[in-house]
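Q: Sequence plus the predicted model coming up.
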Amino acid sequence: MHKSVRFYARVARLLAVIGLGLSLALWVGVLERLGRRDLMATRQRLTRWFLARLAGALPFRVQVTGRVPEQPMLWVSNHVSWTDIPLLGAVAPLSFLSKAEVRAWPVAGWLAHKAGTLFIRRGSGDSGLVGQQLARHLGDGRHLLIFPEGTTTDGSLLKTFHSRLLTSAVETQVPVQPVAIRYWRDGQRDEIAPFIGEDDLLSHLLRLLRSDLAEVEIRLLEPVTSQGLTRTELSRKAKSAVQLALFGEVEDEALAA
């Protein structure tokens, strides 16, 4: 298929998926107005269904290894791109913790909100409130995924895991599910998928849709028990597992509180 034809076909498919997502989100909004109290389980199921189709509309070939946990866990993953969210969200019914800026994104921010995403403003002092929301979410028996680096990277390194984001797992005694995600292109680290620096969503999306297929590896690692551990110890264990899976080595570094 000619590249320009392939590009427009991908755009058409993506727009169709987004239109479907808007319809689902509107339906959730109607249910909310009708007074349904707890829609989170419904949101998670619909979100997984939608994200699986969104992931299928992106130019990736995905391989998932490891076992999806049956019991509720706090999933922690390295963070390379906004595409991590649909790719990981297609694996299991999840809710996400995201930076507040995403809430302002056109269409995507509204969809994320309707999907039950929790938003946090960096440096705003609301981490305590968000921590309570995370603990409540886990305590209700639902999977939750966070990116404890707090930012994206180009995939060549793993940044500090901010241990305060794992406090909820310690408080609720919920295990942690470490996840390692990696993007490959022609046998090398993919330089198109990372969403870093001053890049904007639309420009990045168009570059992706014009590119050839890339390979994505998602590895669900051995869960880490939170019982008897401090949040710093739990963060260190989770990061070490992801570091080993991505780079075959473990770094010894101080973790942020």
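A: Now that the structure is in, tell me what you want to look at. Computed from a predicted model, the values in this text were never measured in an experiment.

Q: CA only for contacts and neighbour counts going forward, please
A: OK.

Q: who touches stretch 9-18?
A: When contacts are defined by CA atoms under 8 Å, 6 or more residues apart in numbering, stretch 9-18 is touched by residues Phe50, Arg53, Leu54, Ala57, Leu58, Leu209.

Q: and these, which are buried?
A: Neighbour-count burial (16 or more other CA atoms under 10 Å) applied to the contacts of stretch 9-18 gives Phe50, Arg53, Leu54, Ala57, Leu58, Leu209.

Q: Report whether the expected contact of the last one with Phe60 is present.
A: Think Leu209. No - at 10.0 Å, Leu209 does not count as touching Phe60 under the criterion of CA atoms under 8 Å.

Q: Could I get the buried residue list for stretch 42-59?
A: By 16+ other CA under 10 Å, the buried positions in stretch 42-59 come out as 43-44, 46-59.

Q: actually stretch 56-74, not the one I typed
A: In stretch 56-74, counting by 16+ other CA under 10 Å, buried: Gly56, Ala57, Leu58, Pro59, Phe60, Pro72, Met73, Leu74.

Q: Can you give me every residue that contacts the residue nearest to the spatial centre of the chain?
A: Note on the chain: the residue nearest the mean C-alpha position is Ile85, at 3.6 Å, using CA atoms, centre = their mean. Contact analysis of Ile85 by CA under 8 Å, 6+ apart lists Leu51.

Q: That one sits in which helix or strand?
A: Using DSSP states H and E, Ile85 falls within helix 84-89.

Q: That helix: how far from the chain's middle?
A: Remark: helix 84-89 is offset 5 Å from the chain centroid, using CA atoms, centre = their mean, to the nearest Å.

Q: got the contact list for the very next helix or strand once past it?
A: Next along the chain after helix 84-89, taking DSSP H and E as the criterion, comes strand 95-99. For strand 95-99, the external contacting residues (CA under 8 Å, 6+ apart) are 44, 115-122, 143-147.

Q: Likewise for stretch 192-202?
A: The contact list for stretch 192-202 (CA under 8 Å, 6+ apart) reads Val80, Ser81, Trp82, Thr83, Thr152, Thr153, Asp154, Gly155, Tyr183, His204, Arg207, Leu208.

Q: alright, now check it against this:
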Amino acid sequence: MAQVLLALRCGRLVAHLLLGMLLVGAVGLARGRIRPEPLTQWWNQRLFAIFDLRIRIHGQPVDAGHLTVSNHVSWLDICLIASCERTRFVSKSEVRHWPIVGSLATAAGTFYLKRGRGGSRPLITQLVPYLQGGGSLTLFPEGTTTTGESVLPFHSRLFAAAIESNRPVQPVAIRYGLAADGRNIAPYVGEDVLFDNIVELLRNPGLEADVFYLPAIPAGALERDGLAAATRTVIEKALLAPASAKPQVALGRRLAA
């Protein structure tokens, strides 16, 4: 029976990816007349129904333009935040050329960072007007994923976009629960294979995830290094603290408070 259920979930995932590629085509044909954020949110919310990921949201996103900054545990983080708010992301430029994933990311309005010296300034010039126009932008400044047990130092260069656009930074802490057998299956780190990680998640439906939207930090209060350090401290404290008894919103299967 378990294998049958896994096969059904895999089939639903393949169908959902095909739907995503159709949406990619629609966004491309629209030539900028369709804003990708609502479609991205809708698609990711339905993705989590396939995985039966149980999401609890604590707090809420800032209404106006802002920079969302989060710790980074898994590829799931991107889908998770995209399901919680209408936002765009910053990703390394290599992602643009990945099969399927690159097409989905580009259609979602992802901004790409060319790694190396001088790569951040051209990107910041793109991010500032987007933030000033009221957009939400999500950044994972650790630069890599972790097991979720700690938060790495934040790279501060792209925090300049919040400062130059005079938009607040909203820290977000993401914490995943364990599988039914006690294993920590959410992280996607090191030499992990994406396909294997996806299958493992499909084999273990009902994984819990908490998303903590923390009070925004005014961009003008600190220079970029200080802003990055303050954001990291707030996120780290939230991850160490117990979850509040009752979330404001629950996506996926609703959890009892």
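A: Right, received. Where do you want to start? The shown structure was predicted, so the numbers you read here are calculated from the model rather than taken from an experiment.

Q: equivalent range in the second structure for the helix holding Ile85 of the first structure?
A: With TM-score structural alignment applied, helix 84-89 of the first structure matches the range 77-82 in the second structure.

Q: mean shift between that stretch and the first structure?
A: Its matched residues in the first structure lie on average 0.8 Å from stretch 77-82 of the second structure after superposition (mean CA distance after the TM-score superposition for the first structure).

Q: Run through the strands of the stretch 1-150 of the second structure in chain order.
A: 54-58, 66-70, 88-92, 111-113, 136-139 (DSSP state E, counting those that start in this stretch).

Q: which position in the second structure aligns with Gly109 of the first structure?
A: Checking TM-score structural alignment: Gly109 of the first structure goes with Gly102.

Q: Distance check, its match against Pro122 of the second structure.
A: Counting by CA to CA, to the nearest Å, the gap from Gly102 of the second structure to Pro122 of the second structure is 20 Å.

Q: What of Leu39 of the second structure?
A: 27 Å.

Q: got it, and Gly20 of the second structure?
A: 29 Å.

Q: Equivalent analysis for Tyr112 of the second structure, please.
A: Tyr112 of the second structure is 10 Å from Pro122 of the second structure, by CA to CA.

Q: Which residue in the second structure aligns with Asp154 of the first structure?
A: Matched across to the second structure, Asp154 of the first structure falls on Thr147, judged by TM-score structural alignment.

Q: out of everything not next to it in sequence, what's closest to its match?
A: What sits nearest to Thr147 of the second structure in space, not counting adjacent residues and going by CA to CA, 6 or more residues apart in numbering, is Pro187, at 5.3 Å.

Q: helix/strand/coil for that neighbour?
A: Of the three states, Pro187 of the second structure takes coil under DSSP: H, G, I helix; E, B strand; the rest coil.

Q: Burial check on it, number of neighbours?
A: Using other CA atoms under 10 Å, the number of residues around Pro187 of the second structure comes to 19.

Q: Distance check, it against Arg88 of the second structure.
A: As judged by CA to CA, Pro187 of the second structure and Arg88 of the second structure stand 22 Å apart.

Q: What's the match for the residue nearest to Thr147 of the second structure in the first structure?
A: If you follow Pro187 of the second structure across to the first structure using TM-score structural alignment, you land on Pro194.

Q: in the first structure, which spans are helices?
A: Assigned by DSSP state H, the first structure shows helices spanning 3-33, 40-56, 84-89, 108-114, 127-139, 167-172, 201-210, 231-247.

Q: Make TSV from these and add distance to Arg189 of the first structure to it.
A: As requested, the helices of the first structure are exported to TSV (distance: least, CA to CA, whole Å):
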stretch	distance to Arg189 of the first structure
helix 3-33	23
helix 40-56	19
helix 84-89	15
helix 108-114	27
helix 127-139	33
helix 167-172	32
helix 201-210	15
helix 231-247	11
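
Q: Tell me which of those lies nearest to Gly187 of the first structure.
A: The closest of those to Gly187 of the first structure is helix 231-247. By CA to CA, the value is 14.6 Å.

Q: sorry, back to before: nearest to Pro223 of the first structure, of the helices of the first structure?
A: Of all the helices of the first structure, helix 231-247 comes closest under CA to CA, at 8.6 Å.

Q: other SSEs contacting the closest one?
A: strand 176-185 (3 or more CA pairs under 8 Å, 6 or more residues apart in numbering; DSSP states H and E).

Q: how far away is Gly56 of the first structure from Gln71 of the first structure?
A: Taking CA to CA as the measure, Gly56 of the first structure falls 27 Å from Gln71 of the first structure.

Q: Is Glu236 of the second structure in contact with Val151, as I believe?
A: Yes - Glu236 of the second structure lies in contact with Val151 (CA under 8 Å); the separation is 6.3 Å.

Q: What residue in the first structure is paired with Pro38 of the second structure?
A: Match for Pro38 of the second structure (TM-score structural alignment): Arg45.

Q: circling back to that earlier point, buried sites along the helix holding Ile85 of the first structure?
A: For helix 84-89 of the first structure, the neighbour count (16+ other CA under 10 Å) marks Asp84, Ile85, Pro86, Leu87, Leu88, Gly89 as buried.

Q: same thing with stretch 229-241 of the second structure?
A: In stretch 229-241 of the second structure, counting by 16+ other CA under 10 Å, buried: Ala230, Thr231, Arg232, Val234, Ile235, Glu236, Ala238, Leu239.

Q: Residue in the first structure paired with the first one?
A: When the structures are aligned by TM-score structural alignment, the residue of the first structure matched to Ala230 of the second structure is Lys237.

Q: so who does that match touch?
A: Lys237 of the first structure makes contact with Val224, according to CA under 8 Å, 6+ apart.

Q: distance of it from Val174 of the first structure?
A: Going from Lys237 of the first structure to Val174 of the first structure by CA to CA gives 15 Å.

Q: Having no further points to raise, I will conclude here.
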